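Novice: Quick one: sequence and predicted model below, then my questions.
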Amino acid sequence: MSTLVSRAAARLLVVPVLASACLFTPAPQAHADDPDRAVLHVLPAETAEGGAADQPQTADTAAQNKAEKAHKAKKRAAKRVARVMATVRSRAGKPYVYGAAGPNAFDCSGLVQWTYRHVGKNLPRTSGAQAGATRRVGRPQVGDLVFFTSGGRVYHVGIYAGNHTLWHASRPGVPVRRDRIWSGSVFYGRVR
């Protein structure tokens, strides 16, 4: 009986030791002379599709996947910017009315909120709150928001249209239109 117990105990110790030795043993380098083609050894794990990973991934493939994801993200962002600009241009000529948020009359923050809502982004109602809901950027891109400041507070907002211009609803008697940015007291925010 004691021999049986000692054999069972030995098996319980040997199996985990062998398994851990296999897991922590470095894999041979298949392409030691070409580091760009080195094989990344991936242990079987759940993949995004829910199945087990059954093929090792090369460094080339990993870089290619990363580049593909970045390219798709840029395309999505470009499409959103195009929709933002088409949407704000569609309101050209609509009258300025204080407190109005569209679709037939706007104030500055109402125009921004209405435009971004139509591309699936919810922004707060006032220009100051919109400034707090965006990420500040130093180099604006088309579609970013332009915030005008005086005395430390935001008093106006528009949508950057490139070449130092913006779309905005500026004041009573002036309809929604594209204008040059007239002040140096501005900062830019990107909608997240």
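Specialist: Ah, there it is.
Novice: CA only for contacts and neighbour counts going forward, please
Specialist: Fine.
Novice: hey, where'd the strands end up in the protein?
Specialist: 39-40, 57-58, 134-137, 145-150, 153-162, 165-168, 177-180, 186-191 (DSSP state E).
Novice: Would you tell me which of the ones you listed gets closest to Arg91?
Specialist: With Cα to Cα as the measure, strand 177-180 is the member of the strands of the chain nearest Arg91 (8.2 Å).
Novice: ok, residues contacting that closest one?
Specialist: For strand 177-180, the surrounding residues in contact (Cα atoms under 8 Å, 6 or more residues apart in numbering) are Arg89, Ala92, Gly93, Ala161, His164, Thr165, Leu166, Trp167, His168, Ala169.
Novice: Structure two is appended below for comparative analysis:
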Amino acid sequence: MLKKRAAVLLLGATMLFAGAGNAFANESELNETVNEVVGTPYKWGGTTVQGFDCSGFIRYVFNQFETKLPRTSRSQAKVGMKVEKEELRPGDLVFFNTNGIGISHAGIYIGEGKFAHSSSSKGVSISKLSDSYYKKRYVTARRIVTGEHYAAMIEDIHESDDARA
């Protein structure tokens, strides 16, 4: 009985940590694109995999889906459709006031209360909207991609691989 319990615990722990490196529950095209650049350093004005600022990171990700966006987070917050926080879905942009004078930071909502962004302290990383720092500074969200473009962005990688086979 004790050996059986130990085996079950070991199996559960293995399953829990096997996916720990991945920030997402599923493997969509959006998830894969973001995961490829997680850890990229922050660079003010950066728009490449050598270094991103927050809006450069967003533009890079959305360029992979042939969606053009303005250069700054402040101007990105003016495009698309406003979305209430309770209605966020993966791919929506989230905006923050981190400097006290308006929108100054942005990220891409990835689901489960999390967003991907390029922070000046950690580079491209995943944070929670509920983190006290971001919760206090949240301003708005915008939906940029809809319809077929959105379906392609959130398509499960394994489904698209099956379709190509």
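Specialist: Thanks, I have it. On a predicted model such as this, the values are computed, not experimentally measured, just so you know.
Novice: Mind giving me the PyMOL select for the contacts of strand 177-180 of structure 1, buried ones only?
Specialist: Buried subset of these, written as a PyMOL selection, criterion 16 or more other Cα atoms under 10 Å:
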select buried, resi 89+161+165+166+167+168+169
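Novice: among the contacts of strand 177-180 of structure 1, which two are most distant?
Specialist: Greatest spatial distance in the contacts of strand 177-180 of structure 1: Gly93 and His164, 20.5 Å, computed using Cα to Cα.
Novice: which residues does the equivalent of Asp144 of structure 1 over in structure 2 contact?
Specialist: Aligned by TM-score structural alignment, Asp144 of structure 1 pairs with Asp92 of structure 2. Residues near Asp92 of structure 2 by Cα under 8 Å, 6+ apart: Ile108, Tyr109, Ile110, Ala141, Arg142, Arg143, Ile144, Val145.
Novice: Just give the nearest non-adjacent residue to the first one, would you?
Specialist: Closest residue to Ile108 of structure 2 apart from its sequence neighbours, by Cα to Cα, 6 or more residues apart in numbering: Leu93 at 4.7 Å.
Novice: who touches that neighbour in this structure?
Specialist: When contacts are counted by Cα under 8 Å, 6+ apart, Leu93 of structure 2 touches Ala77, Ala106, Gly107, Ile108, Tyr109, Ala141, Arg142, Arg143, Ile144.
Novice: right, and the second one touches Phe96 too?
Specialist: This means Ala106 of structure 2. Yes - using Cα atoms under 8 Å, Ala106 of structure 2 makes contact with Phe96 at a distance of 6.1 Å.
Novice: on that earlier part again, who wins for most neighbours among the contacts of Leu93 of structure 2?
Specialist: Of all the contacts of Leu93 of structure 2, the highest neighbour tally under other Cα atoms under 10 Å goes to Ala106, namely 32 neighbours.
Novice: per the alignment, it corresponds to what in structure 1?
Specialist: Using TM-score structural alignment, Ala106 of structure 2 sits opposite Val157 in structure 1.
Novice: Look up how far Ala10 of structure 1 lies from that match.
Specialist: Val157 of structure 1 sits 75 Å away from Ala10 of structure 1, going by Cα to Cα, to the nearest Å.
Novice: do the same with Arg125 of structure 1
Specialist: For Arg125 of structure 1, the distance to Ala10 of structure 1 - Cα to Cα - is 71 Å.
Novice: So the two - more neighbours on which side?
Specialist: Set side by side, Arg125 of structure 1 and Ala10 show more neighbours around Arg125, with 17 against 11, by other Cα under 10 Å.
Novice: Quick one: map that one onto structure 2.
Specialist: Applying TM-score structural alignment, one finds that Arg125 of structure 1 aligns to Arg71 in structure 2.
Novice: nearest residue to its match other than its sequence neighbours?
Specialist: Ser55 (6.3 Å).
Novice: on that earlier part again, okay, the contacts of Leu93 of structure 2 in a markdown table with distance to Arg5 of structure 2 next?
Specialist: As requested, those are exported to a markdown table (distance: Cα to Cα, whole Å):
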| residue | distance to Arg5 of structure 2 |
| --- | --- |
| Ala77 | 52 |
| Ala106 | 46 |
| Gly107 | 43 |
| Ile108 | 41 |
| Tyr109 | 39 |
| Ala141 | 46 |
| Arg142 | 48 |
| Arg143 | 47 |
| Ile144 | 49 |
